[in-house]
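In: have a look; sequence and predicted model below, questions after that.
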Amino acid sequence: MSTEITSDAQRFTDDAASRSRSVIESRSIDWITPEERHGSPWRISPLFFIANWSFFTVALGFTGPALGLSVGWAITASALGLLIGTFFMAFHAAQGPRLGLPQIIQSRAQFGFYGVVVVVAMSLTCYLAFGVVYTILTAQGLAQIFNWSPVAVGLVVNITGGLFAIAGHDHLHRISQIVFYVTVPLVAIFSVAVVSGHAGGETPSSAEHGFVTSAFFTVFAVSAAYNIALAPIVSDYTRYLPAKTSSRSLVASVYVGAGISALWLIALGAWLSAHYNATDALVALHDAGNAVFSGFGAVLALASAATLIVCTATAAYSVALQFLTGVDLVKRFRPTRTLRIAVTAVTIAIYLVVALPFGDHVINAASNALSLMLFLLVPWTAVNLTDYFFVRRGEYAVTDLFTPHGVYGAWSWRGIVAYFVGFAAMIPFAVLPFFAGPLGELLGGIDISWLVGLLVSSVLYFLFSRGLDRDAERVAVQHSDATLDTVEPADVTPHRPAADVL
């Protein structure tokens, strides 16, 4: 097996000199060799900070005051929700350096080589919907403020984001750092103005805003689920770190980045909702910014829109990795730079074709799709994290993740059953825009389905995994590590032998 995999990898090589000269990332779903690893844990933080650093997150802050919560209670509920939800998302970061692979491919260990199709379909739908929503919100928001053409704005945002996605991993981290250093001071100035009472607005009536139990737990649940949505892409952006990167530092870096930015903007959103009766986040930022001083609102609006370019880029980049993972289930292919670029370009085209002609007509459908996808993500993250930290404890045979005949098999009933039972357990507790389960209604609209899904899926998977043949897996891990030691930096990931192809 070792000889087969090694020779197979060496048949699919790119020119090493070409790799070193190119400014475009050459990898896609292939394994990152030790020689290509670089960076440190805290340099990862800006990308996950920027992932939540836009008026998309500000709008999330409208939820509490709209349901009757005071600004203080809305922020408290959000903080508690993010404290828990970000915890689950951030721990996926540790998997990237250890395995050197995109997030979804790692799920083959829990669901089997073909069983991971469930996760691929879910994550693809989620991040295609994200891109459509980003495009519509940015195009329509800037058109409303500046009277710009929505089509022109949509094209600029997506083409610019697409170019960064094509450039790849390192460039996405660099642009995130630049946007971080440019925009954080602007929002800090606005935040000081809010606290000091120089951002305008009207004082909300205490009779209209206070503490409402159902609203508090709704905001808690929404905030907890918000960062869980990032879980399927976390390792996409940590897989180039050295294998010996401190997991503790890396998890803390991602946790701080994603958690602080989300809470900061949700808090501002809650304030804008209560003091401006805001319904459009970008317009509210613009109006409140101008109350600080003339023209500042336009700067804030443009800065917030700029972050969505980065969000669009990261979404398109991960969609390409997810799609290629799906293709790899049915057809053997060489994961080249050209193929990743082509899929990224098609993804950007989908964002534009769906968002620009239809606009408001698809925004509700896309938002509902996101709600459903967040719902579906919970049992997956439970299974994935339980496997990594409590079952296999970071020990995986990387080469076996690329064959249905390896130690993880074609279909793994443990992960699949734990996922679907957890999903089924969530349904009675669910409170979605288009559906409310009987227990969710009985609880007064308080959605605890995500907590039920986490508990049921993780406990079931752990119990099911007690029968795993860990001795056989350890032999496979040693075999895999020995094989990977023979792969040169110019080689692509060890692919399954020809006999494994359908």
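Out: The structure has been received and is ready for your questions.
In: make it CA atoms for all contacts and neighbour counts henceforth
Out: Fine.
In: ok, G445 touching S214?
Out: Yes - using Cα atoms under 8 Å, G445 is in contact with S214, at 6.3 Å.
In: more crowded one of these two?
Out: Legend: neighbour count by other Cα atoms under 10 Å for G445 and S214, higher for G445 (21 against 17).
In: contact partners for the more buried one?
Out: Neighbouring residues of G445 by Cα atoms under 8 Å, 6 or more residues apart in numbering: S214, T218, V431, A436.
In: that one in helix, strand or coil?
Out: Following DSSP: H, G, I helix; E, B strand; the rest coil, we place G445 in the coil state.
In: re earlier: how about the contacts of G445 in TSV, adding distance to L308 and secondary structure?
Out: TSV is the format used below for these (distance: Cα to Cα, whole Å; DSSP: H, G, I helix; E, B strand; the rest coil):
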residue	distance to L308	secondary structure
S214	31	helix
T218	26	helix
V431	28	strand
A436	31	strand
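In: of all these, which comes closest to I260?
Out: Checking the contacts of G445 against I260 with Cα to Cα, the nearest one is T218 at 20.1 Å.
In: excluding its backbone neighbours, what's nearest that closest one?
Out: Leaving aside its chain neighbours, T218 sits nearest to I446 (5.6 Å; criterion: Cα to Cα, 6 or more residues apart in numbering).
In: and that neighbour, what does it touch?
Out: S214, A215, F217, T218, V431, G440.
In: before we go on, here's another structure to hold up against the first:
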Amino acid sequence: MERTASPAANATLIERRSIDYIPDAERHGSLFSQFTLWFGANLQVTAVVVGALAVVLGGDVFWSLIGLLAGQVIGGAVMALHGAQGPQLGLPQMISSRVQFGVYGAVVPLALVCVMYVGFSAGGTVLAGQAIAELLHVDRTVAILLFAALVVLLTGLGYRTIHAMGRVSSIVGTLAFLYLFASLLHGHALGALLAIRHFTLASFLLAVSLSASWQIAYGPYVADYSRYLPKSTSAPKTFFAVFSGTVIGAQVAMTFGVLAAALAGDRFSGHEVAFIVGLGATGAIAAVLYFAIALGKLTITTLNAYGSVMSVAAILTGFGGKREISPRTRIAFVLLTVAASSGLALAGQHSFLKAFSSFLLFLLVFFTPWSAINLVDYYWVTRERFDVPALFEPDGRYGRWNVAGLIVYAIGVLVQMPFVATGFYTGPWVDALGGVDVSWIIGVLVPGILYYVVTELKRSNAPDFMTLPDYSSEGD
């Protein structure tokens, strides 16, 4: 994986920037860190549970693994296309939505992003709390509060620390999963599991949908973690680094989930953390596994918290016409978002969180059309030609509201409704498709094509080349 030199003069532990453009002098990092971040973020217990669902809900091992891999490739490609925008734009992912929806109009997807990632953080906090409680022999409420404090610290430190944690998490996760696979398959022939094949289209599409939706959910913040790379960084290489990390990491975790569900049955479903740690034959190994589970959740929960902070800042600065926030304000946003997710975790650690999780999955319906519109605009309409200063000017080039973009977005949400299958809501056409949720396919294709057609029919307001802010008068 290609490495890029980082200017030592600009290396600081605490991140200085927030939603503003990253000047060339402050760019740093390597493509390898993109791989390790997304590889480590996906080697975690929630991905294991998602993979297990493919078998729990009726699939066999062989076709579940194939379907999950197909979904990883499709969803991972969408996700990595967002990630490749980071070095070129030097901005958090959701700021670029102002091009498609207007400076005020972008608040619509931004607000939904905040809700979803705070909710996902709450779910991760519950699982991490279980692991920390067992590891430190403390009450789960205490464990959740300890975990929240770590998330606040790491999110407050920002970009460099998050990438460093990704490297550690990828190493610990790799070692943990090697041990887990060996323990799980001990005395079982993998070939025998793969030989049992009973293909059904519904089960196969379910596996594809599970992993594709998992990957697409990263879309609203993936560029947040590539925006510091030097502008000269190759877009295809950035795509490959992000894509390979997220696909390999998720597929490894989900493969373990498939095999665990097939071999353990009821001993796994509903008791995921206990089952995984139960594979550790001694107390010391069990402690290491609890640590690995907690670290995996710490990585992804910090990503969620950091992305939420960027979204909250983007909402408030959009109405205020500002292009940055102070370090003190950023810390306040960190405390606000982590407090919200921790409060949900404490309230819902026993029962509420399961119902809330269904609501969060339903929110994914609102992100596939956003993703399609954002990618079509960036790669086929504006072709990377952004007026960055205008992104922070409500009366500038992109205006307050982009009515055409918002209408296409609304259509993209509505056309998915008949195909949605969640515990929160199920569309009327789901039964005809064998109970499989294919809304994400409709949500990518329809608004993507419609947005391209609409923008072709009207005059593009894209500049002739990318316009960047002037930092010449900014202090060192």
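Out: The structure has been received and is ready for your questions. Computed from a predicted structure; not experimentally measured.
In: got a TM-score for the two of them?
Out: For this chain pair, the superposition-based TM-score is 0.91 by TM-score structural alignment, normalised by the length of structure 2; 463 aligned residues with a Cα RMSD of 2.5 Å.
In: from the contacts of I446 of structure 1, pick the one nearest I50 of structure 1.
Out: Nearest to I50 of structure 1 among the contacts of I446 of structure 1, with distances taken as Cα to Cα, is T218, at 24.6 Å.
In: need the counterpart of the closest one in structure 2.
Out: Under the alignment (TM-score structural alignment), T218 of structure 1 pairs with L206 in structure 2.
In: quick one: contacts for that match?
Out: When contacts are counted by Cα under 8 Å, 6+ apart, L206 of structure 2 touches A54, G67, V436, D437.
In: where does the first one land in three-state SS?
Out: Same thing as A54 of structure 2. A54 of structure 2 is classified as helix under three-state DSSP.
In: name the nearest residue to it, sequence neighbours excluded.
Out: In this structure, A54 of structure 2 finds its nearest non-sequential neighbour in A207, 5.3 Å apart by Cα to Cα, 6+ apart.
In: whichever strand or helix holds that neighbour vs structure 1, average distance?
Out: In the assignment (DSSP states H and E), A207 of structure 2 maps to helix 201-216. On superposition with structure 1, the mean distance recorded for helix 201-216 of structure 2 (mean Cα distance after the TM-score superposition for structure 1) is 1.3 Å.
In: and L457 of structure 2? What does it align with in structure 1?
Out: Correspondence of L457 of structure 2 to structure 1, assessed by TM-score structural alignment: G467.
In: again, but for G76 of structure 2
Out: Match for G76 of structure 2 (TM-score structural alignment): T86.
In: go on, V309 of structure 2?
Out: Per TM-score structural alignment, V309 of structure 2 is aligned with A320.
In: trace A165 of structure 1 over to structure 2, please.
Out: Checking TM-score structural alignment: A165 of structure 1 goes with T155.
In: distance from stretch 259-274 of structure 1 to the middle of the chain?
Out: The chain centroid and the centroid of stretch 259-274 of structure 1 are separated by 19 Å, computed with Cα atoms, centre = their mean, to the nearest Å.
In: that stretch maps to which residues in structure 2?
Out: Aligned by TM-score structural alignment, stretch 259-274 of structure 1 corresponds to residues 247-262 of structure 2.
In: OK, contacts around the residue positioned nearest the centre of structure 1?
Out: Centroid-nearest residue in structure 1: L230, 2.2 Å away (criterion: Cα atoms, centre = their mean). With contact set as Cα under 8 Å, 6+ apart, L230 of structure 1 has these partners: M89.
In: so stretch 97-116 of structure 1 corresponds to what in structure 2?
Out: Under the criterion TM-score structural alignment, stretch 97-116 of structure 1 matches residues 87-106.
In: could you do stretch 367-386 of structure 1 as well?
Out: Stretch 367-386 of structure 1 corresponds to residues 357-376 in structure 2, going by TM-score structural alignment.
In: list the buried residues in the matching stretch.
Out: 357, 359-376 (16 or more other Cα atoms under 10 Å).
In: tell me which stretches of the stretch 251-400 of structure 2 form helices.
Out: 272-278, 283-320, 327-348, 352-363, 368-376 (DSSP state H, counting those that start in this stretch).
In: compare those helices and give me the one nearest L146 of structure 2.
Out: Nearest of these to L146 of structure 2, taken as Cα to Cα: helix 327-348 at 10.3 Å.
In: buried set for that closest one?
Out: Buried, per 16+ other Cα under 10 Å, within helix 327-348 of structure 2: 330-331, 333-346, 348.
In: over to stretch 14-33 of structure 2?
Out: By 16+ other Cα under 10 Å, the buried positions in stretch 14-33 of structure 2 come out as 17-23, 26-33.
In: now stretch 455-467 of structure 2
Out: Neighbour counts over stretch 455-467 of structure 2 (16+ other Cα under 10 Å) mark T455, A462 as buried.
In: now do V378 of structure 1 against Y351 of structure 1, distance only.
Out: Using Cα to Cα, to the nearest Å, V378 of structure 1 is found at 25 Å from Y351 of structure 1.
In: before we move on, back to that, the helix holding A207 of structure 2 vs helix 368-376, what angle?
Out: Orientation of helix 201-216 of structure 2 against helix 368-376 (axes from the mean of the first three to the mean of the last three Cα atoms, to 10 degrees) gives an angle of 60 degrees.
In: the strand or helix carrying G85 of structure 1 packs against which elements?
Out: Using DSSP H and E, G85 of structure 1 sits in helix 71-90. Where contact means 3 or more Cα pairs under 8 Å, 6 or more residues apart in numbering; DSSP states H and E, helix 71-90 of structure 1 is packed against helix 63-66, helix 213-228, helix 247-276, helix 360-386.
In: please redo it, this time with the cut-off set to 10 Å
Out: In terms of contacts (3 or more Cα pairs under 10 Å, 6 or more residues apart in numbering; DSSP states H and E), helix 71-90 of structure 1 is packed against helix 63-66, helix 213-228, helix 247-276, helix 360-386, helix 449-464.
In: so how far is the helix or strand following that helix from its chain's centroid?
Out: Next helix or strand after helix 71-90 of structure 1 toward the C-terminus (DSSP H and E): helix 95-99. Put simply, helix 95-99 of structure 1 sits 16 Å off its chain's centre (Cα atoms, centre = their mean).
In: what's helix 95-99 of structure 1 packed up against?
Out: Using 3+ Cα pairs under 10 Å, 6+ apart as the contact test, the elements touching helix 95-99 of structure 1 are helix 103-106, helix 247-276.
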